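Participant: 3D, please:
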Amino acid sequence: MTDTTSSASAPTPAAKPGDDPFRALGGPLIRDIWYVAMTADELKSGKLYKKKFLGEPIVMGRDGKGAPFALRDVCPHRAVPLSAGQMLDEPDGGKTVECPYHGWRFRTDGGCAHIPSLVKDQPFDLEKIRVRKYALAEQDGLIWIYMPTDPAGEPDSTPPRFENMVLLKGQTEAKVKYVQRAELACHQDHAVIGLLDPAHTPFVHKSPLWRSSKTLKEKEKHYAPSEMGFTMLSHKPVNSYIYNIIGGEIRVEIQFLLPGLRAESIRNEKYGFLGLAAITPIDENLCEIREIMYWDVPILNLIKLIARPFTHTFLEQDARIMKLQGEGLSYNPPLMQIPDADTLMVWYRRLKREWMTAKAEGRDFKNPVKPAVLRWRT
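Facilitator: Predicted structure coming up:
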């Protein structure tokens, strides 16, 4: 889905001090778009999962055929969460969700299937009772959820896929090899900005796996617009343990797209690795971040057994800095930006604004990002 053939040679005009100023308080959450809800392996058959996305209570599960479903997690009778009930097998092979308060049962399409307290011939039409249903898609080992502005809104596209998705020979879908999850105590905007920020790594993520704050080096990266975002064009990386493990003539490409997806592709002549970071807002002040990894590099199958403590630490470092930032953001101060390290933040905010404006006006999205060369020290 990404065109990486274009080149960038002009210095970026994007991030000048005072340009496109903003304050600490986050704006509206991005809607009418697909979010990563969880991995497919996390969504077990026969169980109900209590979730909240963009402030909306949601119960998730799998139907009688194993397909994922999601309903509003509020019984329309007395507002008890349906996730506190149970999944039931129906005679037709389907599944229903039973409310724990009065036993009302709802099909996975949201329709009411049964009200135990009704007696025969009482004039009550079950077809008029429905629980809101959310559109889900299972793709590449992930469960995606579509969060519309209008409760009746339906997706006009499928969830995104990445050109450098790692697939084994004969596979049409990538398989998740590794996942790590954490919560970030911040608004979606600040979580995404942290995800994009190239200058925080040697200070927040102090580790021998990354360059330290004492050995900063100047970097120059070429960017081009891509569908719903932008791409750091394919390049030869600086030395790093992960690159040395894969070996060969390594090329790296990093893509960002709305609402909060960062995909880093690492490839040589034979093998590939894709690290997907996905941010999904739980509410206005809390987000989930998942680091999802795909690969066909045999040695990584062994290394992943000891990698979890390191990736856990990495995400907890992000969680810690977001919590610290929240202390200052509570005073709603004006925030600063500098060239070029903060340009990706500026691009994200322009992409978000254009996405919302295009949806409100009923027109096609027009990517506001232009090709650019960015330079910083990290």
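
Participant: CA only for contacts and neighbour counts going forward, please
Facilitator: Will do.

Participant: Tell me the helix or strand right after the lengthiest helix in the chain.
Facilitator: Longest helix in the chain by number of residues (criterion: DSSP state H): helix 298-329. Sequence-wise, the next helix or strand downstream of helix 298-329 (DSSP states H and E) is strand 334-335.

Participant: helices and strands around that following strand, which ones?
Facilitator: strand 22-23 (3 or more Cα pairs under 8 Å, 6 or more residues apart in numbering; DSSP states H and E).

Participant: what's in contact with the strand it packs on?
Facilitator: By Cα atoms under 8 Å, 6 or more residues apart in numbering, the surrounding residues in contact with strand 22-23 are Asn332, Pro333, Pro334, Leu335.

Participant: still on that earlier bit, for the longest helix of the chain, which positions count as buried?
Facilitator: Leu300, Thr311, Phe314, Leu315, Glu316, Gln317, Asp318, Ala319, Met322, Gly326, Leu329 (16 or more other Cα atoms under 10 Å).

Participant: To check against the first, give me the structure of this:
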Amino acid sequence: MTDTTAPASASSAPKPGDDPFRALGGPLIRDIWYVAMTADELRAGKLYKKKFLGEPIVMGRDGKGEPFALRDLCPHRAVPLSAGQMLDEPDGGKTVECPYHGWRFRPDGGCAHIPSLVEGQPFDLEKIRVRKYALAEQDGLIWIYMPTDPAGEPDSAPPRFENMVLHKGQTEAKVKFVQRAELACHQDHAVIGLLDPAHTPFVHKSPLWRSSKTLKEKEKHYAPSEMGFTMLSHKPVNSYIYNIIGGEIRVEIQFLLPGLRAESIRNEKYGFLGLAAITPIDENLCEIREIMYWDVPILNLVKLIARPFTHAFLEQDARIMKLQGEGLSYNPPLMQIPDADTLMVWYRRLKREWMSAKAEGRAFKNPVKPAVLRWRT
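Facilitator: Purely as a prediction, here's the structure:
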């Protein structure tokens, strides 16, 4: 990526057509891949009741171990299929049995069996289907595609991050650590909180982070990247986390729609990638996963004591989102300032352009321009 010294003001100032910053979130982002869960969370032989973007979904693995997702409603009487059971079929496949009348559905959504039917009754099982969702298993994650049109299919694979940590001989990365929490807020506010560079010393009170009494000015160089923007590679200030890895550390942070923040930390020999993924459950609730990959040997020991810290970190985010929700319930006008709020402005422009491009059937055009941003944190 090309470095830049363009002033931030040109990129962060409101443009014609920019939406006013409102307390109430807009439509959820669709026609895009979301992180549903890690691959290890989706165990064979079990059904998982989920909800994404307000849609009830049941997930599982088929007879070959491949992940599948169906609308979690039996078309007969609307009972959740996730309340039923997974059955082994004579052909080696799997079916999901509804707990009400025993209707069975294959992982492709087709109806395989209705116990109450008798021979000779004119009823075509092939006409009965449950909606199927596209899934992809990649780098230890299960991704789900959430289209606007129920029949919509993805035209590309889920994103691969530029600095994904792969061990020698691997083509797929392995998740080393994951922590999950729920945020009681709209997708927009969850993503804005994820991007916000100024909240850390005030929300995340920890010896691992700089306190609000020792703020320092920072200058970061940004450039547009696929479906988002990137804080260009730089040498970080001192930190306990960076010191654990050691060596000549370089940090790069990539943001992608719909709500993915990938922080790469590398030295001459080892790498670490921390992925924060936000997935809306509905319009007022999101889940966030902190997913980590590394090949740094010492981190295999550190992770044994890291969970209380990551749990506290996410609970601090959840607390501030809950507090913000109290104020947002009055639908007040909100403010934005340079340069700490510029990433929020970029996210909203990216979202608007993504949704416009999909609605108009055209290619996405990244609206972000190279810029240098400065703030104190």
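
Participant: about what we covered before: so which elements touch the longest helix of the first structure?
Facilitator: strand 178-184, helix 188-196, helix 201-204.

Participant: Tell me who's in contact with Ser226 of the first structure.
Facilitator: Met1, Thr2, Asp3, Thr4, Asn367.

Participant: The third one falls within a helix, correct?
Facilitator: No. If the criterion is DSSP: H, G, I helix; E, B strand; the rest coil, then Asp3 of the first structure is coil and not within a helix.

Participant: Now the buried members of the contacts of strand 22-23 of the first structure.
Facilitator: For the contacts of strand 22-23 of the first structure, buried by 16+ other Cα under 10 Å: none.

Participant: Dead centre of the first structure: give me the residue that sits there.
Facilitator: Ala278 (2.9 Å; Cα atoms, centre = their mean).

Participant: Give me the spatial nearest neighbour of it, chain neighbours excluded.
Facilitator: The shortest distance from Ala278 of the first structure to any non-neighbouring residue, by Cα to Cα, 6 or more residues apart in numbering, is to Leu261 (4.8 Å).

Participant: Run a quick neighbour tally on the one you found.
Facilitator: 23 (other Cα atoms under 10 Å).

Participant: try Glu172 of the second structure
Facilitator: So Glu172 of the second structure, with other Cα under 10 Å, has 14 neighbours.

Participant: Aligned to it, what sits in the first structure?
Facilitator: Superposed on the first structure with sequence alignment, Glu172 of the second structure falls opposite Glu173.

Participant: So that match: helix, strand or coil?
Facilitator: Here Glu173 of the first structure is recorded as coil under three-state DSSP.

Participant: quick one, what contacts it?
Facilitator: Gln139, Asp140, Gly141, Leu167 are the contacts of Glu173 of the first structure under Cα under 8 Å, 6+ apart.

Participant: just checking, the last one touches Val176?
Facilitator: Think Leu167 of the first structure. No. Look at Leu167 of the first structure against Val176 with Cα atoms under 8 Å: they stay out of range, at 10.3 Å.

Participant: what's the matching range in the first structure for stretch 322-332 of the second structure?
Facilitator: Against the first structure, stretch 322-332 of the second structure falls on residues 323-333 (sequence alignment).

Participant: buried stuff in the strand or helix carrying Leu232 of the second structure?
Facilitator: Per DSSP H and E, Leu232 of the second structure falls inside strand 228-234. By 16+ other Cα under 10 Å, the buried positions in strand 228-234 of the second structure come out as Gly228, Phe229, Thr230, Met231, Leu232, Ser233.

Participant: again, but for stretch 236-244 of the first structure
Facilitator: Under 16+ other Cα under 10 Å, the buried positions of stretch 236-244 of the first structure are Tyr243.

Participant: can you check stretch 122-141 of the first structure too?
Facilitator: Here stretch 122-141 of the first structure shows Arg130, Val131, Arg132, Lys133, Tyr134, Ala135, Leu136, Ala137, Glu138, Gln139, Asp140, Gly141 as buried, counting by 16+ other Cα under 10 Å.

Participant: And stretch 345-353 of the first structure, by the same measure?
Facilitator: Applying 16+ other Cα under 10 Å to stretch 345-353 of the first structure flags Met345, Val346, Trp347, Tyr348, Arg349, Leu351, Lys352 as buried.

Participant: distance from it to the second structure after superposition?
Facilitator: Stretch 345-353 of the first structure, aligned to the second structure and superposed, deviates on average by 0.2 Å (mean Cα distance after the TM-score superposition for the first structure).

Participant: re earlier: out of the contacts of strand 22-23 of the first structure, which comes closest to Ala191 of the first structure?
Facilitator: For those, the closest approach to Ala191 of the first structure (Cα to Cα) belongs to Leu335, at 15.1 Å.

Participant: isn't Pro237 of the first structure right up against Val252?
Facilitator: Yes. When contacts are counted by Cα under 8 Å, Pro237 of the first structure is listed as touching Val252 (6.4 Å).
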